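J.: for reference, the sequence and a predicted model appear below.
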Amino acid sequence: MDTFYWILIGLSFLLAFAALVFPILPGALFLALGFVIYGLAFSFEPFSILFWIVQGILFASLFAADYAGNAYGVKRQGGSKAAIWGSTIGLIAGPFVIPIPFIGILIGPFLGAALAEMIIHKKGFKTSAKVGIGSLVGFIGSSLIKGIAQAMMIAYFLWTVL
């Protein structure tokens, strides 16, 4: 039965990493689910106050990285709040609108930010495209940071329980 629980824990962690590519998935919650499965199946005893504080800080960093990465990329290229919102909408809608989900994740934020700048602020194509590229770079950067934070969370979890 222990193997079954470890498989569930592993699957929840894999889903957390899948959320880096499919942002519609709640990656941080899948990480937390792995911790809860372990606690319910085995014991919550290994999880000290320090464990929960460290995990809480890293958990919060996952959410902060999403917004900060996108906002930084857009603002660095002269984009507006409309471009940030457009990028976020494009990130969520892209995999569903574009037939190849991975391509949709890359094109969605770019198109969302660029279209928001062109429609809301009446900026030209070249300027809007720069903002779109900034959004895409911000998304890729935040995904990298989130991947590192998630790996740190899992490593600390494993170090604590093994």
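T.: Thanks, I have the structure now.
J.: only C-alpha atoms for contact and neighbour calcs from this point on.
T.: OK.
J.: and the longest helix for this protein?
T.: For the chain, the helix that runs over the most residues, judged by DSSP state H, is helix 125-161.
J.: for that helix, buried residues please.
T.: Buried residues in helix 125-161, counted by 16 or more other C-alpha atoms under 10 Å: 127-143, 145-147, 149-150, 153-154, 157.
J.: all helices for this structure, in order.
T.: Ranges of helices in the chain, per DSSP H, are 2-21, 27-41, 49-76, 81-97, 101-120, 125-161.
J.: contact partners for the residue nearest to the spatial centre of the chain?
T.: The centre of the chain sits closest to Leu20, judged by C-alpha atoms, centre = their mean, with a distance of 4.9 Å. Shown in contact with Leu20 (C-alpha atoms under 8 Å, 6 or more residues apart in numbering): Gly27, Ser143, Lys146, Gly147.
J.: quick check: closest non-adjacent residue to Ala129.
T.: In this structure, Ala129 finds its nearest non-sequential neighbour in Ala114, 5.4 Å apart by C-alpha to C-alpha, 6 or more residues apart in numbering.
J.: another structure for you, compare them:
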Amino acid sequence: METSLILVIIAVICGIVGIVGSILPGLPGPPVSWVGLLVLFLGGGGANGAGEPMSLTFLLIWLAVTVVVSVLDYIVPAKFTSLTGGSKAAGRGAIAGLLVGMFVPPVGIFLGTFLGAFLAELLVARKSGMQSVSAAIGSLLGFLFGTGLKLAAAGVMMYYIIVYIG
């Protein structure tokens, strides 16, 4: 098999794993997608529809986007949870619920995040039912927002992987 074809296959696999990793916890979605762009760049970069090769500037911009999205993925859920009155227990509960919910995808991921935050607020932080629901909603919204950011970034990088294979 030709080296450039192997690199193209690796780049596409990275793009696909990046999209999947944007939804499933444990897989670093956007960083894996960026590796796909890096593999194409190091393999000669291909060219887009206009015949322009991938530039180092393009690659570095997507590295910055990847770093920002990855950092925000840690900050946003905690911020949403605290804005709705949730404690650190809600954040931990949401993560635990998310991990348990992975065994019943896709509903379990969302329901697990919500229930984990709710139960943690109710049982650990000893908040009222309504306060616990509010924190759980904030935790779920933070998770959805973070996931949406990662999915958008990984999706656009997959688009560019395909464009630069061209």
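T.: Received, thanks. Treat the numbers as computed from the prediction; the structure is a model and nothing was measured.
J.: circling back to that earlier point, give me the aligned partner of the residue nearest to the centre of structure 1 over in structure 2.
T.: Aligned by TM-score structural alignment, Leu20 of structure 1 pairs with Ser22 of structure 2.
J.: and what of Gln150 of structure 1?
T.: That one, Gln150 of structure 1, aligns with Ala154 by TM-score structural alignment.
J.: coming back round to it: next one: the longest helix of structure 1 to chain centre, how far?
T.: Taking C-alpha atoms, centre = their mean, to the nearest Å, one finds helix 125-161 of structure 1 lying 6 Å from the centre of the chain it belongs to.
J.: give me the mean distance between it and structure 2.
T.: Compared with structure 2 after fitting, helix 125-161 of structure 1 has a mean deviation of 2.5 Å; criterion: mean C-alpha distance after the TM-score superposition for structure 1.
J.: and the angle for that helix with helix 2-21?
T.: Using axes from the mean of the first three to the mean of the last three C-alpha atoms, to 10 degrees, the inter-axis angle of helix 125-161 of structure 1 relative to helix 2-21 is 160 degrees.
J.: who does helix 125-161 of structure 1 touch, helix- and strand-wise?
T.: helix 2-21, helix 27-41, helix 49-76, helix 81-97, helix 101-120 (3 or more C-alpha pairs under 8 Å, 6 or more residues apart in numbering; DSSP states H and E).
J.: same thing but at 6 Å, please
T.: Under the contact definition 3 or more C-alpha pairs under 6 Å, 6 or more residues apart in numbering; DSSP states H and E, helix 125-161 of structure 1 sits against helix 49-76, helix 101-120.
J.: for the longest one, give me the average deviation versus structure 2.
T.: Its match in structure 2 and helix 49-76 of structure 1 itself, once the structures are fitted together, sit a mean 2.0 Å apart by mean C-alpha distance after the TM-score superposition for structure 1.
J.: counterpart of Gly141 of structure 1 over in structure 2?
T.: In structure 2, the residue matched to Gly141 of structure 1 (TM-score structural alignment) is Phe145.
J.: what does Ile9 of structure 1 give?
T.: Match for Ile9 of structure 1 (TM-score structural alignment): Ala11.
J.: surely that match meets Gly36?
T.: Yes: proximity of Ala11 of structure 2 to Gly36 meets the contact threshold set by C-alpha atoms under 6 Å, at 3.9 Å.
J.: roughly how far does Leu59 of structure 2 sit from Thr84 of structure 2?
T.: To Thr84 of structure 2, Leu59 of structure 2 is 37 Å away according to C-alpha to C-alpha, to the nearest Å.
J.: that should have said Val163 of structure 2, apologies.
T.: As judged by C-alpha to C-alpha, Val163 of structure 2 and Thr84 of structure 2 stand 41 Å apart.
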